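>>> heads up, no residue letters with this:
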């Protein structure tokens, strides 16, 4: 059972990687993943995997550390002077912080949408569509708008910047002696609320 979950999660990770290219081999991988999905839909199988804790996926055993996403919230006054910068909303519980980190994981799809735009590639999948990108951006705006409880929108402007916190690949560490992660800016979003008429 663990082998089945590992196979599905490995194929899924490969499909989302930048080295993915459609060809006969990758088509057979898609067929394998579809067969696994059908197997998992048999009554009792999915429940057993969840109960036994083996359906979590095992992509994290790859040799390279996965990149993560960081959201920076910047507050500016009327003269565009930086008043405050924050990387975490002021959560009152550890559960809130954990949910926030889970939410940031969804922005892997936002990166895919940006890559598709740059490559002028069209996708039929909803999670790679502009609509889904707009949906994810609403999360960012709502986080930024939280700060307007403390900072009046008449006098302040809240800007949200999404970064990819990219760790160097193992090969880069060995050959180029790069051992520090870098922040790659993906997008800036103005969180200013719409004026009510």
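That came through, no problem. What you see is a predicted model, and the numbers here were worked out from it, not measured in a lab.

>>> only C-alpha atoms for contact and neighbour calcs from this point on.
OK.

>>> quick one: the strands in this protein?
Using DSSP state E, the strands of the chain run over 68-77, 82-86, 156-166, 182-190.

>>> Now distance to residue 100 and mean neighbour count too, for the ones you listed, in JSON lines please.
Listed next are these as JSON lines, based on distance: least, Cα to Cα, whole Å; neighbours: other Cα atoms under 10 Å:
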{"stretch": "strand 68-77", "distance to residue 100": "10", "mean neighbour count": "20"}
{"stretch": "strand 82-86", "distance to residue 100": "14", "mean neighbour count": "13"}
{"stretch": "strand 156-166", "distance to residue 100": "14", "mean neighbour count": "21"}
{"stretch": "strand 182-190", "distance to residue 100": "18", "mean neighbour count": "15"}
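
>>> Tabulate those strands in JSON lines, adding columns for distance to residue 106.
Below are those laid out as JSON lines (distance: least, Cα to Cα, whole Å):
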{"stretch": "strand 68-77", "distance to residue 106": "9"}
{"stretch": "strand 82-86", "distance to residue 106": "20"}
{"stretch": "strand 156-166", "distance to residue 106": "12"}
{"stretch": "strand 182-190", "distance to residue 106": "14"}
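
>>> Residue 29 is nearest to which of these?
strand 68-77 (26.1 Å; Cα to Cα).

>>> which helices and strands does that closest one pack with?
Under the contact definition 3 or more Cα pairs under 8 Å, 6 or more residues apart in numbering; DSSP states H and E, strand 68-77 sits against strand 82-86, helix 94-105, strand 156-166.

>>> Contacts for the longest one next, please.
Which is helix 94-105. 68, 69, 70, 91 (Cα atoms under 8 Å, 6 or more residues apart in numbering).

>>> buried residues in it?
Going by neighbour count (16 or more other Cα atoms under 10 Å), the buried part of helix 94-105 is residue 104.

>>> and it with strand 156-166, angle?
70 degrees (axes from the mean of the first three to the mean of the last three Cα atoms, to 10 degrees).

>>> For the helices and strands packed on strand 68-77, give me a markdown table that also has distance to residue 191.
Listed next are the helices and strands packed on strand 68-77 as a markdown table, based on distance: least, Cα to Cα, whole Å:
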| stretch | distance to residue 191 |
| --- | --- |
| strand 82-86 | 14 |
| helix 94-105 | 17 |
| strand 156-166 | 6 |
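
>>> want to compare, so here's the second one:
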């Protein structure tokens, strides 16, 4: 009885296919655990999950493995199968008169190039971390008896400085604004309608107020 022999080329193909699939599964498991910790606010390390993620990181740090996962797009997690859908954020700057009435609203600083616009949109994506930090601060305040705000992290304070710096740039680049006027910056989460609302014909997105900061001219 003749048995078909697997050639060396076919063996190598099966070997690299298996390695490729294993890397995809490991990265997706790691992404799922990280997403679970983010959504359910599991800041305290869960020993079983920590052991799994640590083991996966050791595998992914094997020489040439990390480079291959980047080139093959495996490191994107579930983004390997489809682009990851990120939350959208809108930064609104409101100019107010002496009676605290909004007289103008600005959404973009004066950008001279398309590259600047792309970088600005990329910067807005960094506020996902600010949203998570703000949610953590509110939970800590809710658990605190004296209702005193917790100390902000260094990265949170950095993002607040970025918002105020953009506001100052808008203020100083326009000569129409008087010294008596005020400016506030509001960070909105751009929430799209869910599937049920879309089927009912409600396509209008909603802006959720996340954070409001006062911007000083100096």
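Sure thing, it's come through. All values reported here derive from a predicted model rather than from experimental measurement.

>>> for the lengthiest helix in the second structure, which positions count as buried?
Criterion DSSP state H: the longest helix present in the second structure is helix 8-39. Across helix 8-39 of the second structure, burial judged by 16+ other Cα under 10 Å covers 20, 23, 24, 26, 27, 28, 29, 30, 31, 37.

>>> Out of the strands of the first structure, flag the one nearest residue 133 of the first structure.
Using Cα to Cα, the nearest of the strands of the first structure to residue 133 of the first structure is strand 182-190, at 11.3 Å.

>>> quick revisit: do you know which of the helices and strands packed on strand 68-77 of the first structure lies nearest residue 26 of the first structure?
Across these, closest to residue 26 of the first structure is helix 94-105 (Cα to Cα), at 24.8 Å.

>>> what is the orientation angle of the closest one with strand 68-77?
Using the same axes, to 10 degrees: helix 94-105 of the first structure against strand 68-77 is 100 degrees.

>>> so where in the second structure does helix 94-105 of the first structure end up aligned?
Mapping helix 94-105 of the first structure onto the second structure (TM-score structural alignment) gives residues 114-125.

>>> Residue 161 of the first structure contacts residue 71, doesn't it?
Yes. Under the criterion of Cα atoms under 8 Å, residue 161 of the first structure makes contact with residue 71 at 5.7 Å.

>>> Need the residues touching each of the two.
By Cα under 8 Å, 6+ apart, no residue touches both residue 161 of the first structure and residue 71.

>>> want to throw the buried residues of helix 8-39 of the second structure into CSV with distance to residue 210 of the second structure?
As requested, the buried residues of helix 8-39 of the second structure are arranged in CSV below (distance: Cα to Cα, whole Å):
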residue, distance to residue 210 of the second structure
20, 41
23, 37
24, 35
26, 34
27, 31
28, 30
29, 30
30, 29
31, 26
37, 21
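
>>> wait, which of those residues is closest to residue 43 of the second structure?
Looking across the buried residues of helix 8-39 of the second structure and measuring by Cα to Cα, the closest to residue 43 of the second structure is residue 37, at 6.8 Å.

>>> how about that closest one, what's its partner in the first structure?
Using TM-score structural alignment, residue 37 of the second structure sits opposite residue 15 in the first structure.

>>> Identify the residues contacting the aligned partner of residue 191 of the first structure in the second structure.
Aligning on TM-score structural alignment places residue 191 of the first structure opposite residue 215 in the second structure. The contact partners of residue 215 of the second structure, by Cα under 8 Å, 6+ apart, come to 164, 167, 168, 182, 183, 184, 185.

>>> how about those residues, which pair is most distant?
Put simply, by Cα to Cα the two of the contacts of residue 215 of the second structure set farthest apart are 164 and 182, 12.6 Å from each other.

>>> Residues in contact with both of these two, list them for me.
With Cα under 8 Å, 6+ apart as the test, residue 164 of the second structure and residue 182 both reach 215, 216.

>>> Distance check, the residue sitting nearest the centre point of the second structure against residue 88 of the second structure.
Geometric centre of the second structure, nearest residue: residue 128, 3.5 Å, by Cα atoms, centre = their mean. Separation of residue 128 of the second structure from residue 88 of the second structure (Cα to Cα, to the nearest Å): 9 Å.

>>> Equivalent analysis for residue 23 of the second structure, please.
If you go by Cα to Cα, the gap between residue 23 of the second structure and residue 88 of the second structure works out to 30 Å.

>>> can you check residue 15 of the second structure too?
Counting by Cα to Cα - residue 15 of the second structure and residue 88 of the second structure are separated by 41 Å.

>>> same question, residue 76 of the second structure
From residue 76 of the second structure to residue 88 of the second structure the distance is 19 Å (Cα to Cα).

>>> Isn't residue 90 of the second structure up against residue 187?
Yes. Using Cα under 8 Å, residue 90 of the second structure makes contact with residue 187 at a distance of 5.9 Å.

>>> Now do the same contact list for the counterpart of residue 190 of the second structure in the first structure.
With TM-score structural alignment as the criterion, the equivalent of residue 190 of the second structure in the first structure is residue 165. Residues near residue 165 of the first structure by Cα under 8 Å, 6+ apart: 67, 68, 69, 70, 181, 182, 183, 184.

>>> Tell me how far residue 165 of the first structure lies from residue 7 of the first structure.
27 Å.

>>> can you check residue 43 of the first structure too?
Where residue 7 of the first structure is concerned, residue 43 of the first structure sits at a distance of 20 Å (Cα to Cα).

>>> How about residue 135 of the first structure?
30 Å.
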